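> Starting from these lines, generate the structure:
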Amino acid sequence: MSETTNSKSIGMSLKEAAERLAAVSETSRLDAELLMQKILGLERHELICRQNECLSPDKEAAFEELVLRRIKHEPIAYIRGLKEFWGILFEVGPGVLIPRPATELLVELALAAAAKMTGELHIADLGTGSGAISVAIASELKNRNRNFKIEALDWSDEALRFAQKNVDRYGLRDFINLGKSNWFEALENSKSCFDIIVSNPPYIAEDDESVMPDLAYEPRQALFSGPEGLDAIRELLFKVPEYLKEGGAFFCEFGATQKELIENFIKNNEFLSSNFVCSFYKDLSNFDRALKLEFKQLV
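Down below sits the predicted model:
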């Protein structure tokens, strides 16, 4: 028999891989398709049209290698080296947090706030990671012909390496300035300068037993933050008033069960409760997911 006769079709390989991946992924069929797309260099519609074609032995072996990596819970985004966010493909890999769909809410809120502001916008993205939030906001503002500058900061050299790739990938160097910083550290000379500050900080509790196995591959410092998962958020809330302009706003992502803890923290902080209003927003799954902190309007 020829090698071609012995080879599996693309469709059969996808079916078998999806069955094996079902034990580790709720999106096993999609995972299998994404892995096959990587091996064959095809778009999804092309893959669908070629289901009956046979895989060459080398492609079959390469696909099997990727399937085995996924069975070990390695995230699809790391295996592919790509993750879509806000309709944009971002380069990602070990050492940088994988952008999640829920975080698109921060982009929506920031853009809605920007639409109500006039003049040049000064924006800070704290803990930028892959640069997903900054690139998404910058792409939209650029298309709207707004004048703006984004300071995108992260403490991780590896994260900044990926962020730079993504900024360059979409030609946004003139709009996004990347820098190494532990939160506000690099902004000491920029107090009361920002119209919008946005952050997706770590917010998982250190002893959270519900954490998915896939997260073991992502940088721990981008995920976990103290016994309640709120150490970073509290630090940001404590410091952010120094850096906002009058009329500015701070947007921050948090965990689905943390709203009440955050409300209590703000309520018990006399300066925050006296001078700021905090609003909360739900994600598409109807979980509390983001907050907006803004100055109270003077009557």
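
> use CA for all of it now, contacts and neighbours both
Noted.

> Please identify the buried residues of stretch 96-106?
Judged by neighbour count using 16 or more other CA atoms under 10 Å, the buried positions of stretch 96-106 are 96-99, 102-106.

> Would you do the same for the sequence below? I want to compare the two.
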Amino acid sequence: MKPPPTGLPEHEARRLLQLATGLDAAGLGLLDALTPEQSTRFEGYVDRRLAGEPLQYIEGTVPFGPVEVKVDPRVLIPRPETEVLWERAVCALGTADDSTVIVDLGTGSGALALSLKHAFPAARVYATDIDPDALALARENVEQAGVSVLRGDLFDA
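Presented below is the predicted three-dimensional model:
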């Protein structure tokens, strides 16, 4: 394997190479050469990253607590600080039944709502945002989990 492209940290180049090949870290160690398709994909990912696109947008998903969510430029990338909020909410609630209502205001990707629904499957969880594009992505992330997605303005609440 050749060294990572100039200007790209090695760990990012490896992640993009994994994305381009579909291989995990161990599989990359056994890789002798890229196919033409893999090489084209990898070069495209590198170009996007060098142009400043966040790695998470290129990868298309990000882990958040117990779940993985889709991300793209329609939403902000979920921050580690928000995972701390999720952990504190889980500890504060302790348990939840079908009378428990959880509302995620300004849901963005739906990461917080989805992870709370995962932690409390019986709870009624609502994800709200004012941005229809963000809501479309949130809907993709939470539709299978039973989270209700609603358009709303935090300041109208």
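
> TM-score for this pair?
Scored against TM-score structural alignment, normalised by the length of the second structure, the superposed chains reach a TM-score of 0.89; 157 aligned residues with a CA RMSD of 2.0 Å.

> Serialize the buried residues of stretch 96-106 of the first structure to TSV and add fields for secondary structure and distance to Leu126 of the first structure.
Listed next are the buried residues of stretch 96-106 of the first structure as TSV, based on DSSP: H, G, I helix; E, B strand; the rest coil; distance: CA to CA, whole Å:
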residue	secondary structure	distance to Leu126 of the first structure
Val96	coil	14
Leu97	coil	13
Ile98	coil	16
Pro99	coil	14
Ala102	helix	17
Thr103	helix	14
Glu104	helix	15
Leu105	helix	16
Leu106	helix	12
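
> which two in those are spaced the farthest apart?
Val96 and Leu105 (19.9 Å; CA to CA).

> Of the buried residues of stretch 96-106 of the first structure, just say which sits nearest to Phe162 of the first structure.
Val96 (7.4 Å).

> At which residues are the helices of the stretch 1-150 of the first structure located?
Along the stretch 1-150 of the first structure, the segments classed as helices by DSSP state H, counting those that start in this stretch run 3-6, 10-21, 28-40, 44-49, 57-71, 76-80, 104-115, 132-143.

> Nearest approach to Leu89 of the first structure belongs to which of those?
helix 132-143 (9.1 Å).

> which residue lies farthest from the center of the second structure?
Ranked by distance from the centre of the second structure (CA atoms, centre = their mean), the top residue is Asp32, with 30.7 Å.

> what's the closest non-adjacent residue to that one?
Distance criterion CA to CA, 6 or more residues apart in numbering; nearest residue to Asp32 of the second structure, sequence neighbours excluded, is Met1 at 6.7 Å.

> how much space between that neighbour and Ala13 of the second structure?
Look at Met1 of the second structure and Ala13 of the second structure: by CA to CA, to the nearest Å, they are 12 Å apart.

> about what we covered before: nearest to Phe250 of the first structure, of the buried residues of stretch 96-106 of the first structure?
So of the buried residues of stretch 96-106 of the first structure, ranked by how close each gets to Phe250 of the first structure (CA to CA), first place is Leu106, at 10.0 Å.

> What does that closest one correspond to in the second structure?
In the second structure, the residue matched to Leu106 of the first structure (TM-score structural alignment) is Leu85.

> Same drill for Met1 and Ala13 of the second structure, tell me which one is more crowded.
Ala13 (20 against 9; other CA atoms under 10 Å).

> Which residue in the first structure aligns with that one?
Alignment note (TM-score structural alignment): Ala13 of the second structure maps to Ala32 of the first structure.

> Please report the distance of that match from Asp58 of the first structure.
Taken as CA to CA, the span from Ala32 of the first structure to Asp58 of the first structure is 17 Å.

> residue in the first structure matching Gly108 of the second structure?
Aligning on TM-score structural alignment places Gly108 of the second structure opposite Gly129 in the first structure.

> Ile233 of the first structure -> the second structure?
With TM-score structural alignment as the criterion, Ile233 of the first structure matches nothing.

> number of nearby residues for Ile233 of the first structure?
Ile233 of the first structure has 20 neighbours, counted by other CA under 10 Å.

> Quick check: it is in a strand.
No: Ile233 of the first structure: not assigned to a strand; according to DSSP: H, G, I helix; E, B strand; the rest coil it is helix.

> Return the residue of the second structure aligned against Glu91 of the first structure.
Matched by TM-score structural alignment, Glu91 of the first structure corresponds to Lys70 in the second structure.

> Which residue, other than its chain neighbours, is closest to that match?
Thr61 (4.2 Å).

> Quick check: the aligned residue for that neighbour in the first structure?
That one, Thr61 of the second structure, aligns with Leu82 by TM-score structural alignment.

> surely that match meets Ile88?
No: Leu82 of the first structure is not in contact with Ile88 according to CA atoms under 8 Å; the separation is 9.9 Å.

> Burial check on the corresponding residue of the second structure for Cys54 of the first structure, number of neighbours?
Superposed on the second structure with TM-score structural alignment, Cys54 of the first structure falls opposite Ala33. Around Ala33 of the second structure there are 11 other residues, counting by other CA under 10 Å.

> try the one 5 residues further on
Residues near Gln38 of the second structure, counting by other CA under 10 Å, number 17.

> Glu108 of the first structure too?
Using other CA under 10 Å, Glu108 of the first structure has 14 neighbouring residues.

> hmm, back to that, switch the helices of the stretch 1-150 of the first structure over to TSV; also include distance to Phe251 of the first structure.
Output for the helices of the stretch 1-150 of the first structure, formatted as TSV (distance: least, CA to CA, whole Å):
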stretch	distance to Phe251 of the first structure
helix 3-6	56
helix 10-21	36
helix 28-40	32
helix 44-49	35
helix 57-71	34
helix 76-80	26
helix 104-115	6
helix 132-143	11
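
> Can you say which of those helices is nearest to Leu261 of the first structure?
Comparing those by CA to CA, helix 104-115 comes nearest, at 19.9 Å.
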